[in-house]
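Visitor: everything below, folded, please.
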Amino acid sequence: MGHYPLFLEMADKAALVVGGGAVAERKVRSLLQYGASIRIVSRDLTDGLKDLLETGRISFAGETFVENHLEGLTLVFAATDDRQLNHEISIKARERGVLVNAVDQPEDCTFIVPSIVRRGDLTIAVSTSGKSPALAKRVRKQLESQFGKEYAIFLDFLGRLRGRVISLGLSSEENSRIFNGVVNSDVLKLLAENRPAEAAGVLAGILPEDLVIEDILSDFKNIWGE
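Guide: Alright, predicted model coming up:
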């Protein structure tokens, strides 16, 4: 049947990673990118995980997993090399309604982690529902070549522009016309070709006169220079 695609808010949410190897470290570092509060359970840790502990970016919950470790969690990764332990963690997590991912054991997962392409706040997720991580990785690499850094810059600008346009009190139809005009213009192409001044000129021809065009274009050029 496949998995329901969902983006989960993890800022300041409690997450547990059981395991201390390279896979566990990758899960920890990924969660840190989204502001999760992470606890780890393992007898042995990679040097990278030790560094994260020493700098206070994650906390140590113990050497051995116990059911109480699941209290108050949003999700747990079972990332040990013991398949039976991962299975048991999955059972306990399901009983408590905690989202669980047992690495390389799709039958023990209530969620899977897709292959991700990130360009600033633009996130593209690729999933094969656990059937072929290798194919998901291949598709991700294709997307990485298709979506360059210009998308991050453009999206940052669009986020700033949106508030300014809405503040004008125009109709929803007019707002849509403006946003679609900007998105479907040559701005992205010009950014990809490193021609920001020309991109700014295109924007000036699309945006409504009621906006302070100089401020908008200044924002745009500042983002490009960041």
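
Visitor: going forward, measure contacts and count neighbours with C-alpha atoms only.
Guide: OK.

Visitor: ok, and what's touching the helix ranked longest in the chain?
Guide: In the chain, taking DSSP state H as the definition, the longest helix is helix 150-166. With Cα atoms under 8 Å, 6 or more residues apart in numbering as the test, helix 150-166 has contacts from 119-122, 175, 179, 188, 191-192, 211, 216, 219-220, 223-224.

Visitor: hmm, 7 Å instead?
Guide: By Cα atoms under 7 Å, 6 or more residues apart in numbering, the list of residues contacting helix 150-166 from outside reads 119, 120, 121, 122, 175, 188, 191, 192, 220, 223, 224.

Visitor: can I get the residues you listed in a markdown table with secondary structure, distance to residue 53 and neighbour count?
Guide: A markdown table is the format used below for these (DSSP: H, G, I helix; E, B strand; the rest coil; distance: Cα to Cα, whole Å; neighbours: other Cα atoms under 10 Å):
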| residue | secondary structure | distance to residue 53 | neighbour count |
| --- | --- | --- | --- |
| 119 | strand | 28 | 18 |
| 120 | coil | 27 | 14 |
| 121 | coil | 28 | 12 |
| 122 | strand | 30 | 14 |
| 175 | helix | 48 | 17 |
| 188 | helix | 41 | 21 |
| 191 | helix | 40 | 21 |
| 192 | helix | 40 | 14 |
| 220 | helix | 39 | 23 |
| 223 | helix | 34 | 14 |
| 224 | helix | 36 | 18 |
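
Visitor: give me the three-state assignment for residue 125.
Guide: Under the three-state scheme (DSSP: H, G, I helix; E, B strand; the rest coil), residue 125 adopts strand.

Visitor: likewise residue 117?
Guide: Under three-state DSSP, residue 117 comes out as strand.

Visitor: that one - nearest residue in space that isn't next to it in sequence?
Guide: residue 124 (5.1 Å; Cα to Cα, 6 or more residues apart in numbering).

Visitor: second input sequence below; structure requested for side-by-side comparison:
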Amino acid sequence: MDFYPIAVNLKNRLCVVVGGGDVGERKVRGLLEHGAHVRLVSPQAKRELVKLACEGKIEWRAQKALPQDLEGAFLVFLATCDRAVNDELERFARERGILVNRADAPERCDFIVPASFQAGNIEVAVFSGGEAPFFARWLRIRLENELSRNLGTMGELMSDLRAELKEKPIDQRRRAEILNTVLESDILEILRQQGKEAALAHARELVNEL
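Guide: As a prediction, this is how the structure comes out:
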């Protein structure tokens, strides 16, 4: 697999989406959820995208995409059916070091977007390197159905516990060992049956015993 799994901070970075159809709408929504400044370039756009533009949540250039529409972008999603336009925009982007994702040519993508879901401060992502995207989406749905109910709370609990451990005079390796011991205990079952406070109390008892 050629793709390196990495989480990128897009807050306030310019990200361009070319194409106002279903694919473009999904990309716009995902970018907004992660704090990006979104520029949509498309002569027409789906109703929800028009609404976002009217609300000032995205910048919409209602025109056929031109290379200069990508100026200043960190990354671009090319989500049109016009291969000639996509080819021209891809060349322009690569000359300027702009990362490219092409819906019509996965093999030419600099990056791909995994199937993911978020629960609290935990985000789970699944990707197949572009080889089996439908399976990745199926697996994401299965994982979300099985894990999401308590995953966010568990993430908050472990974050709280980690913060408490950082106040103790122990090194990073020992802290990691303690956290792993807590995770390997029956803490998730306690969380499911008795709630966060009981689970946190259980974790603190384990810490005191170690």
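
Visitor: overlay the chains and give the TM-score.
Guide: Scored against TM-score structural alignment, normalised by the length of structure 2, the superposed chains reach a TM-score of 0.89; 209 aligned residues with a Cα RMSD of 2.0 Å.

Visitor: rewinding a little: how big is the angle separating the longest helix of structure 1 from strand 115-119?
Guide: 60 degrees (axes from the mean of the first three to the mean of the last three Cα atoms, to 10 degrees).

Visitor: list the buried residues in helix 150-166 of structure 1.
Guide: In terms of neighbour count (16 or more other Cα atoms under 10 Å), helix 150-166 of structure 1 has its buried residues at 150, 151, 152, 153, 154, 155, 156, 157, 158, 161, 165.

Visitor: can you redo those residues as TSV with distance to residue 108 of structure 1?
Guide: As requested, the buried residues of helix 150-166 of structure 1 are arranged in TSV below (distance: Cα to Cα, whole Å):
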residue	distance to residue 108 of structure 1
150	39
151	36
152	35
153	39
154	40
155	37
156	38
157	42
158	40
161	44
165	47
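
Visitor: so which residues of structure 2 form helices?
Guide: Using DSSP H, helices in structure 2 cover 22-33, 47-54, 83-95, 133-166, 172-184, 187-194, 196-209.

Visitor: in the second one, what's buried?
Guide: Counting neighbours by 16+ other Cα under 10 Å, one finds that the buried residues in helix 47-54 of structure 2 are 49, 50, 53.

Visitor: burial of the nearest residue to the first one once chain neighbours are set aside, as a residue count?
Guide: In other words, residue 49 of structure 2. Leaving aside its sequence neighbours, residue 49 of structure 2 sits nearest to residue 25 (Cα to Cα, 6+ apart; 6.6 Å). Other residues near residue 25 of structure 2 number 20, with proximity taken as other Cα atoms under 10 Å.

Visitor: please tell me how far residue 25 of structure 2 sits from residue 32 of structure 2.
Guide: 11 Å (Cα to Cα, to the nearest Å).

Visitor: quickly list what's touching both of those two.
Guide: With Cα under 7 Å, 6+ apart as the test, residue 25 of structure 2 and residue 32 reach no residue in common.

Visitor: okay, now residue 45 of structure 2: neighbour count?
Guide: Using other Cα under 10 Å: residue 45 of structure 2 sits among 20 other residues.

Visitor: residue 23 is in contact with that one, correct?
Guide: No. Using Cα atoms under 7 Å, residue 45 of structure 2 makes no contact with residue 23, being 11.0 Å away.

Visitor: could you single out the nearest of the contacts of helix 150-166 of structure 1 to residue 10 of structure 1?
Guide: residue 121 (14.8 Å; Cα to Cα).

Visitor: what's the closest non-adjacent residue to the closest one?
Guide: Residue 121 of structure 1 sits nearest to residue 152 (Cα to Cα, 6+ apart), 6.6 Å away.

Visitor: return the distance of the residue lying closest to residue 200 of structure 1 once chain neighbours are set aside relative to residue 132 of structure 1.
Guide: When the adjacent residues along the chain are set aside, residue 200 of structure 1 lies closest to residue 217, with 6.1 Å between them (Cα to Cα, 6+ apart). Using Cα to Cα, we find residue 217 of structure 1 at a distance of 45 Å from residue 132 of structure 1.

Visitor: what do you get for residue 221 of structure 1?
Guide: 42 Å.

Visitor: residue closest to the middle of structure 2?
Guide: residue 116 (6.5 Å; Cα atoms, centre = their mean).

Visitor: let me see the contact set for the residue nearest to that residue when sequence neighbours are not counted.
Guide: Of all residues not flanking residue 116 of structure 2 in the chain, residue 125 sits nearest, at 4.1 Å (Cα to Cα, 6+ apart). Going by Cα under 7 Å, 6+ apart, residue 125 of structure 2 touches 114, 115, 116, 117.

Visitor: hang on, the earlier thing: the more surrounded of residue 221 and residue 132 of structure 1?
Guide: Under the criterion of other Cα under 10 Å, the comparison of residue 221 of structure 1 against residue 132 puts residue 221 first, with 17 against 10.

Visitor: quick one on the thing from earlier: make JSON lines out of the buried residues of helix 47-54 of structure 2 and add distance to residue 136 of structure 2.
Guide: Output for these, formatted as JSON lines (distance: Cα to Cα, whole Å):
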{"residue": "49", "distance to residue 136 of structure 2": "26"}
{"residue": "50", "distance to residue 136 of structure 2": "30"}
{"residue": "53", "distance to residue 136 of structure 2": "31"}
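
Visitor: now flag whichever of the residues you listed is closest to residue 100 of structure 2.
Guide: Of all the buried residues of helix 47-54 of structure 2, residue 49 has the smallest distance to residue 100 of structure 2: 21.3 Å, by Cα to Cα.
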